[in-house]
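J.: sharing a sequence plus its predicted fold:
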Amino acid sequence: MISSRWRSESTSSPTSSMMNAPLFHAGNVTTPPAFWVHKATLDYSMNTSTIHPCAFPRRTFVMAEAPSASPKPHDNQQTSTQQNSPEAANEAKVFQPQLPIGRKVLLIEDSESFALVLKSQIETNYGYTTTIAGTLKECKEILVERAEEFFIAVVDLHLPDALEGEALDLVLDYDIATIVYTGKFSDALREDILNKGITDYVLKTGRHGIEYVPSLVNRIYLNFSTKVLVVDDSRIARRAMCRLLKTQRFLVLQASSGPEALEILKDNPDIRIALLDCYMEPMDGFSLASNIRQTHSKEELSIIGVSSQGSQALSAKFIKSGANDFLVKPFMSEEFNCRINQSANFVDQFHALRKSNELKNAWLGIAAHDIRGPLGIIQSVSELLLKKDLAPGRRNQIYEMINENSVHMLDLLNNLLEISAIESGKFTIKKSTHNLTDLINQRVTLYDNLAEEKDQHLVCHLDDCPSFSFDAVRVSQALDNLITNAIKYSPKNAKVTIQLKVKERSVDINVLDQGPGVNKDEVSLLFGTFQRTSNETTGGEKSTGLGLAICKSIIEGHGGSVNYKPNPDETGSCFTLTLPTEE
């Protein structure tokens, strides 16, 4: 079954924010705008000599007619013939890449050692699941069963049972973004595979190629949700740019004039890149760039000027008007794609840094609030100790309050240091051989007294686990967090169960409590920094909102995972730490 990757969304769809305003004017309509959805299997063709038919194979589109607006001043710039032509009507469709089911990469490579190195780079650096196919036959079997799971394929042109690039044609037939990774190359071969509509090609030469492919894989995944606006009064020029952008899986919006582009930007503030033609009516590219810069900085939105009249003076004028870059038509596809992806990386880095800064400020605000409370209590009660003669019993209560709040502050500061180490990359896992069953028994014994204070019972059901390599200090820290949380949120006379289940290549540590459980809408908050659910502790215990985030980092640092589900036996929660037992 051929998988669909490109679709157009109805303006009435709640997920289609870019369609809130009329993106394309296909003529003045006196009747109310009609909305319709139609599915059809089409043979998509650009009818150009520069693209192979395989570049856009059979696809299923959902097509929606864009709403017609009241006549605008710039609508009259198009002739009646242009407005009513079939080509103009076709411009009323917005195409959006449809994200595949999972974050999976298909790696088609006959060299096992080379494939394993590349797989390791992709999975370690970016977290994508990678499936290897060493032959054309294996590739066919995988695609027939689950082609829709893969958002991209990395393809070697020469396989033992496919010496003429048949694997490439097979992947393109399923409309999967494709990177050709090969050691043998020529100008004729380069032209041939680019004309087929591949995403890019990389040569197997040295370390850079091995590093570049995973970064490009990641870029393409991000492109599925990255909006690019193409502004050009030439339909042919817009079509050429859109064709190239679609090979990179960008979400593409189009405008035929400056005023129309400003309307689209107003409705789509998350547009990341804008390609502006130089000479348009009634607003040229220079004026449009200046207008955009009034609301979007160079770091927030990258503007790339384009013109067929390339000159150093024109390029400089565009950049002084607010553009980040400039390209001369006609484009060399590789240069165009590299520059666009580079711009996307630049803008993404800015937004990631801004988000990180906002998160840091939020952390500081929450930390200051959480530290101020205990400090205020300590200051208040210490003044009582200094100013009044207190009965021994009251004095002891104050000592306990000071101690309790000091412990909470120290706990918070230690957690802040842990989070800081994690965020700065200084968080380390030091593995050595230990017995996990013994470790769990030690931690449970440590918290027996804490549970007894609330008349709770800690119960262990532990499989006999052979010794394996892990960081005992860090795993103890993660386990302590889950046990103390279970005690905090469980009522009096409750049972907290700790299970150890040994699997073939991993172990599961389950901590089950009899507390209120977690609301479905709040599950996503569990492992975030300074995130708290609406549940209250049953004994007035303090919580920093950092413990589960640290726990997650520790276990993922071992190559494992942390998961939550409701307690399957009764009310409450079940947290599971999964640790691999093999390197």
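T.: That came through fine. Numbering: from 1, shown residues only.

J.: CA only for contacts and neighbour counts going forward, please
T.: Fine.

J.: can you pull the buried residues of stretch 313-320?
T.: Residues 314, 315, 318, 319 are the ones in stretch 313-320 that count as buried (16 or more other CA atoms under 10 Å).

J.: ok, now stretch 266-281?
T.: Buried residues in stretch 266-281, defined by neighbour count with 16+ other CA under 10 Å: 267-268, 270-281.

J.: name the nearest of these relative to residue 342.
T.: residue 273 (10.7 Å; CA to CA).

J.: ok, structure two:
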Amino acid sequence: MHKVLVVEDSRFFTQIIRRGIEGRLGYHMLCAASAAEARIILAEHGDSILIALLDLHLPDAANGEIIDVVAPYKIPSVVFTGSFSDELREFVLSKHAVDYITKDGPGNFDLVLDLVQRISRNQHTTILVVDDSRVSRHYIHDLLTLHRFTVLQASCGDEALALCEAHPEINLAIVDYNMPGMNGVELCRKIRSKRSRHDLVIIGVSAYGNNVVSAQFMKSGANDYLNKPFVPEEFFCRLYQNLDQIERIGALQKADIQLRDIAAKAQAANDAKTSVITHLSHELCSPLNAVMGFAQLLTSPHSPLAERELAMVGNILQAGKMMHGLITDILDIARIESGHITLEEMPVCLPTLAAEIIEMMGPAAGDQGVRLHAHHQTEAMKVYGDARRLRQVLVNLLTNAIKFTPPGGDVHVAIGVDPHTRPTLEIRDTGCGMDAAGIVTALQPFGQVGSVRDRAKGLGLGLPLAKSLVELHQGDLMVNSQPGQGTTITVTLPAERLLRQGQGPA
């Protein structure tokens, strides 16, 4: 577990820091209220402390001496105090503190936690410094190691390329321009031929640089550029900004790979589910078809059965048809979810299709005491679609409307064209209706609303299946309902599916 040394004489501020360091980050916090206490802690834990957060003004170190107390242990120090001036900033940075933060600034405490996490990540970040000047390399090396980076050094381009080849873990390269043999721009170009901007950051530097050198570096693939001598504060701002960017990109790429893997597994599971359901449907339909076939034979005009027995066989046949419909709905839902369903498109006359279905369902509606009404703008409106699937949509929506409408109620079917020349189908009932939460439930596969008696009449697949089939036609299905005021379902198909007389799709 990471250890963070906090030297602060304010108990209130110490508690605030503790909540962040231990509560949010999960790190172990070592506390000292004075320079003397800090010396004791450093003597015991100095080699294992990740970072030190130091109050600039302590009872026994009123002028920032605490920075000098920590410095021999090579621990990155962040100084915080009540206010800062330019003179105080220069003083703190001259002591090689890695940063300074005011206590009362908005969001500054979050900046402290971000910096602690940044220093922790630096331990796993490797930086290559390429410069023919030994003095420059050592200067940059010391700056970077103070921030916990792992640093590799190269004195020329060839040595740098060899290190890049041997150490793919290098995250950032600081490349000097003016070097014997291969200059920094050429080196940058060669590194870029193997590592992208989003994989490895290159920061060009030069003591003789100008706008032209900067442009050459950037055109050769550098992420950033600095003139020597640079101010350490600016150097680390640029460095951290670039590292944060490639880390975000890396995290997004990793998340994308994970999402693709999850999607592939989900698709495989969906395919397996569809395969099982298809096989199961076949196994269920085979004996069911035999039962229905025999039931139809027994109800033929020449049947020897008595009237009471014929009624019983009729119930068997009706139950078989209902079960067959449920099996078909389950199979279609599985096919749609796995993307294994396609449309067989042709011209379809919606009013004619609706009339056929209304006639077919009229007896069932009459048995329940529900009246069916048809309202069509034209009796010859045709759309380009899958007749079988559009029939399923109408049957499922009408079945639901009849099921949830009490005796004496009405169900209206209207077909027309909206002001945007889109074909529309509206089914409106005077049933029990449902609230917003009920609509959400009803649109989910196996989601059921209404009374227990109503729920027993189906599996909750009719509406979601109809919605999916409409969406396969690039259309929309909207539900408008309120408890006690009935339900209106509007299906809208794209204008391109409306057929003009004597033409193909619009």
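T.: Structure received. The structure displayed is predicted, hence computed values, not measured ones.

J.: TM-score for this pair?
T.: With the length set by TM-score structural alignment, normalised by the length of the second structure, the two chains reach a TM-score of 0.54; 298 aligned residues with a CA RMSD of 2.8 Å.

J.: for the stretch 251-400 of the first structure, what spans make up the helices?
T.: 258-267, 285-293, 312-320, 333-387, 392-423 (DSSP state H, counting those that start in this stretch).

J.: so which of those is the most packed in?
T.: For the helices of the stretch 251-400 of the first structure, ranked by mean neighbour count under the definition mean count of other CA atoms under 10 Å, the leader is helix 285-293 at a mean of 21.

J.: what angle sits between it and helix 258-267?
T.: Taking axes from the mean of the first three to the mean of the last three CA atoms, to 10 degrees, helix 285-293 of the first structure and helix 258-267 form an angle of 20 degrees between their directions.

J.: helix 285-293 of the first structure vs the second structure, average offset?
T.: In the superposition with the second structure, the average deviation recorded for helix 285-293 of the first structure is 1.1 Å (mean CA distance after the TM-score superposition for the first structure).

J.: quick check: that helix aligns to which part of the second structure?
T.: Structural correspondence for helix 285-293 of the first structure: residues 184-192 of the second structure, per TM-score structural alignment.

J.: who's in contact with the matching stretch?
T.: 157, 161, 164, 175-178, 202, 204, 216-217, 220-222 (CA atoms under 8 Å, 6 or more residues apart in numbering).

J.: and which of those residues is nearest residue 308 of the second structure?
T.: Of the contacts of stretch 184-192 of the second structure, the one sitting nearest to residue 308 of the second structure (CA to CA) turns out to be residue 221, at 88.9 Å.

J.: quick one: map that closest one onto the first structure.
T.: When the structures are aligned by TM-score structural alignment, the residue of the first structure matched to residue 221 of the second structure is residue 322.

J.: burial measure for that match, as a count.
T.: For residue 322 of the first structure, the number of neighbouring residues by other CA atoms under 10 Å comes to 24.

J.: so what's the aligned residue in the second structure for residue 150 of the first structure up against?
T.: Structural correspondence for residue 150 of the first structure with respect to the second structure (TM-score structural alignment): residue 49. Taking CA under 8 Å, 6+ apart as the contact definition, residue 49 of the second structure lies against 2, 3, 4, 5, 75.

J.: rerun at 10 Å
T.: Contacts for residue 49 of the second structure (CA atoms under 10 Å, 6 or more residues apart in numbering) come out as 1-5, 28-30, 41-42, 73-76.

J.: hang on, residue 228 of the first structure in a strand?
T.: Yes. Membership of residue 228 of the first structure in a strand is supported by DSSP: H, G, I helix; E, B strand; the rest coil.

J.: residue in the second structure matching residue 246 of the first structure?
T.: Correspondence of residue 246 of the first structure to the second structure, assessed by TM-score structural alignment: residue 145.

J.: which strands or helices does the one helix or strand that match maps to pack on?
T.: Using DSSP states H and E, residue 145 of the second structure maps to helix 134-146. Counting contacts by 3 or more CA pairs under 10 Å, 6 or more residues apart in numbering; DSSP states H and E, helix 134-146 of the second structure is packed against helix 108-122, strand 126-130, strand 150-154, strand 170-176, helix 232-298.

J.: contact partners of it?
T.: If you take CA under 10 Å, 6+ apart as the criterion, helix 134-146 of the second structure is touched by 51, 71, 74-77, 96-98, 119, 122-123, 126-131, 133, 148-155, 174, 176, 228-229, 232, 235-236.
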